[in-house]
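Visitor: No sequence on hand, only this structure:
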């Protein structure tokens, strides 16, 4: 039915949203500010420039934001001092990618992270080899929900957007994929997309594990040795 799968990365393939949120909450405390989960969730799925404005407002201005950024970076760096990946793989991701590869399904990543960050993160969880193409936020003029990232990923695969399924966790990501002409499978993470976006989804899953049962219908493809 579909020729290719295009994946978001943060919150979908890697469990990055939780440790990043925890780091920001801890950084806010160094400024004597109690940043709540609900306040932080305002920035999940937003482009960097938008999230910077919101966080600066929550933390008391640009100087406070710069202090918090430095603290967040230190905290996240400490987490991988034992040699483990900075962000662990999400449940079901490795299994799904291996199954798609076995079916001969072409895969790409369309992420607001930079191209270098994409490759580093995916290599750290040993799934980089499953992907043929990448589209990073540093390669397009506008971030999600603009469709540019998904259009670029499909173009690099050489597959029409209508022949692709996008796997997404966020509202902006889902809107971007829909605007680009892809079908969207939503796997919610920290912040569930609103009902209006869920209603437009091709399917909604609790985890990537649940996608396995749908592969024979979604990606009938040719099995490869």
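Guide: Good, I have the coordinates. Computed from a predicted model, the values in this text were never measured in an experiment. Numbers count the residues shown, from 1 in each chain.
Visitor: going forward, measure contacts and count neighbours with C-alpha atoms only.
Guide: Fine.
Visitor: Which secondary structure state is assigned to the residue of the chain most remote from its centre?
Guide: Computed with Cα atoms, centre = their mean, the residue of the chain farthest from its C-alpha average is residue 32, at 30.6 Å. Classification of residue 32 by DSSP: H, G, I helix; E, B strand; the rest coil places it in coil.
Visitor: Okay, it and residue 54: tell me how far apart.
Guide: Using Cα to Cα, to the nearest Å, one gets 18 Å for the distance from residue 32 to residue 54.
Visitor: With residue 100 instead?
Guide: Residue 100 sits 38 Å away from residue 54, going by Cα to Cα.
Visitor: now swap in residue 121 and tell me
Guide: Distance from residue 121 to residue 54, counting by Cα to Cα: 26 Å.
Visitor: buried ones in stretch 109-124?
Guide: Going by neighbour count (16 or more other Cα atoms under 10 Å), the buried part of stretch 109-124 is 109, 110, 111, 112, 113, 114, 115, 118, 119, 121, 122, 124.
Visitor: Endpoints of stretch 193-206, how far apart?
Guide: The first and last residues of stretch 193-206 sit 13 Å apart, counting by Cα to Cα.
Visitor: er, stretch 10-17 actually
Guide: From its first residue to its last, stretch 10-17 covers 7 Å (Cα to Cα).
Visitor: who touches it?
Guide: Contact partners of stretch 10-17, identified using Cα atoms under 8 Å, 6 or more residues apart in numbering, comprise 7, 44, 87-90, 93, 111, 121, 167-169, 187, 189-190.
Visitor: where do the helices sit along this protein?
Guide: All helices of the chain, identified by DSSP state H, fall at 17-29, 37-40, 48-59, 62-79, 93-103, 115-124, 148-157, 171-180, 195-198, 215-218.
Visitor: And for the third one, what's in contact with it?
Guide: Contact partners of helix 48-59, identified using Cα under 8 Å, 6+ apart, comprise 28, 31, 33, 35, 39, 40, 42, 43, 44, 62, 64, 65.
Visitor: Repeat the analysis, applying 7 Å as the threshold.
Guide: For helix 48-59, the surrounding residues in contact (Cα atoms under 7 Å, 6 or more residues apart in numbering) are 28, 43, 62, 64, 65.
Visitor: ranking the residues you listed by neighbours, who comes first?
Guide: With neighbours defined as other Cα atoms under 10 Å, the most crowded of the contacts of helix 48-59 is residue 28; it has 24 neighbours.
Visitor: And here is the other one:
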């Protein structure tokens, strides 16, 4: 079966690279050890989506930090994450082969991520995969982050492909919700969440621990 998708949009963290454990470690250190919070691992995992300042507001409430303080804390967290994750940096199994096949078939691809350019560049340049992507939409390019559809809609627009013709790759329920809000079907990589957490999301067409197997082979023909 040949699937009718004309473009692919990838979330980055947890989808292209299995790094969410390292993000959570960095957030835990900032939120609990530096800022005096007493948040559980479950609370942090549940709330570490969207832009970094949004995470800080979600955890501590509005008005706790100035914009400048949140920016400094965000960069401190990302530098800590990168230092610890760099020795482990690699693509999810099957993704390199998938990127090569899609690129050779002239299927446009984009990254639609709530990460800042500092983190996106960290992955793209250390793994030398920038050439595969026609569009990169980061936290800096949107007014409202996921689950608002702006990230994925901008990616589709920059690739000049209709949203309905795009297939999204995500790893979290909020990401699947973002795809649904953008009118896009979604494949879930179960790197960070259990399959049952996506029950009832009718735009999720496939769940997999990585990008190996017949389903992914059939996407590019």
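Guide: It's in. Since this is a predicted model, take the numbers as computed values, not measurements.
Visitor: can you tell me how far the aligned residue in structure 2 for residue 89 of structure 1 sits from residue 26 of structure 2?
Guide: Structural correspondence for residue 89 of structure 1 with respect to structure 2 (TM-score structural alignment): residue 91. Spatial separation of residue 91 of structure 2 from residue 26 of structure 2 under the definition Cα to Cα is 20 Å.
Visitor: Pull the contacting residues for the residue lying closest to residue 212 of structure 2 once chain neighbours are set aside.
Guide: The spatially closest residue to residue 212 of structure 2, leaving aside those adjacent along the chain, is residue 94, at 4.8 Å (Cα to Cα, 6 or more residues apart in numbering). Contact partners of residue 94 of structure 2, counting by Cα under 7 Å, 6+ apart, are 210, 211, 212.
Visitor: of all the buried residues of stretch 109-124 of structure 1, which comes closest to residue 135 of structure 1?
Guide: Distances from residue 135 of structure 1 to those, taken as Cα to Cα, are shortest for residue 110 (4.8 Å).
Visitor: Neighbours of the residue mapped onto residue 79 of structure 1 from structure 2, how many?
Guide: If you follow residue 79 of structure 1 across to structure 2 using TM-score structural alignment, you land on residue 84. Residues lying near residue 84 of structure 2 (other Cα under 10 Å) number 14.
Visitor: contacting residues around stretch 171-179 of structure 2?
Guide: Residues outside stretch 171-179 of structure 2 that contact it (Cα under 7 Å, 6+ apart) are 14-15, 146-149, 168, 170, 185-186, 188-193, 197-198, 204.
Visitor: Now, the residues you listed that are in strands?
Guide: Under the assignment DSSP state E, those contribute 168, 170, 186, 188, 189, 204 to strands.
Visitor: What is the aligned counterpart of the fifth one in structure 1?
Guide: So the one you mean is residue 189 of structure 2. Residue-level alignment of residue 189 of structure 2 against structure 1, with TM-score structural alignment as criterion, gives residue 187.
Visitor: Quick check, its match in contact with residue 209.
Guide: No. With contacts counted by Cα atoms under 7 Å, residue 187 of structure 1 stays clear of residue 209, the gap being 10.2 Å.
Visitor: if you count what's nearby, which of these two comes out ahead?
Guide: Set residue 187 of structure 1 next to residue 209 and count neighbours by other Cα under 10 Å: residue 187 wins out with 21 against 15.
Visitor: In contact with the match of residue 189 of structure 2, which residues?
Guide: Here residue 187 of structure 1 is in contact with 168, 169, 204, 205, 206, 207 (Cα under 7 Å, 6+ apart).
Visitor: got a winner among these for most neighbours?
Guide: Neighbour counts for those were taken using other Cα under 10 Å; the highest belongs to residue 168, which has 31 neighbours.
Visitor: For it, which non-adjacent residue is spatially closest?
Guide: The spatial neighbour of residue 168 of structure 1 that comes closest, neighbours along the chain excluded (Cα to Cα, 6+ apart), is residue 186 at 5.0 Å.
Visitor: Residue in structure 2 paired with residue 142 of structure 1?
Guide: For residue 142 of structure 1, the aligned position in structure 2 is occupied by residue 144, per TM-score structural alignment.
Visitor: residues in contact with its match?
Guide: With Cα under 7 Å, 6+ apart as the criterion, the residues that contact residue 144 of structure 2 are residue 150.
Visitor: neighbours around the closest residue to residue 194 of structure 1 other than its chain neighbours, how many?
Guide: Using Cα to Cα, 6+ apart and skipping the chain neighbours, the partner closest in space to residue 194 of structure 1 is residue 171 (7.0 Å). Here the count is done by other Cα under 10 Å, and residue 171 of structure 1 has 23 residues near it.
Visitor: Residue 171 of structure 1 maps to what in structure 2?
Guide: In structure 2, the residue equivalent to residue 171 of structure 1 is residue 173, according to TM-score structural alignment.
Visitor: what about that match, distance to residue 98 of structure 2?
Guide: Taking Cα to Cα as the criterion, residue 173 of structure 2 is separated from residue 98 of structure 2 by 23 Å.
Visitor: Residue 211 of structure 2 too?
Guide: The spacing between residue 211 of structure 2 and residue 98 of structure 2, counted by Cα to Cα, is 7 Å.
Visitor: Comparing the two, which shows the higher neighbour count?
Guide: Relative neighbour count places residue 211 above the other of residue 211 of structure 2 and residue 98, with 24 against 17, counting by other Cα under 10 Å.
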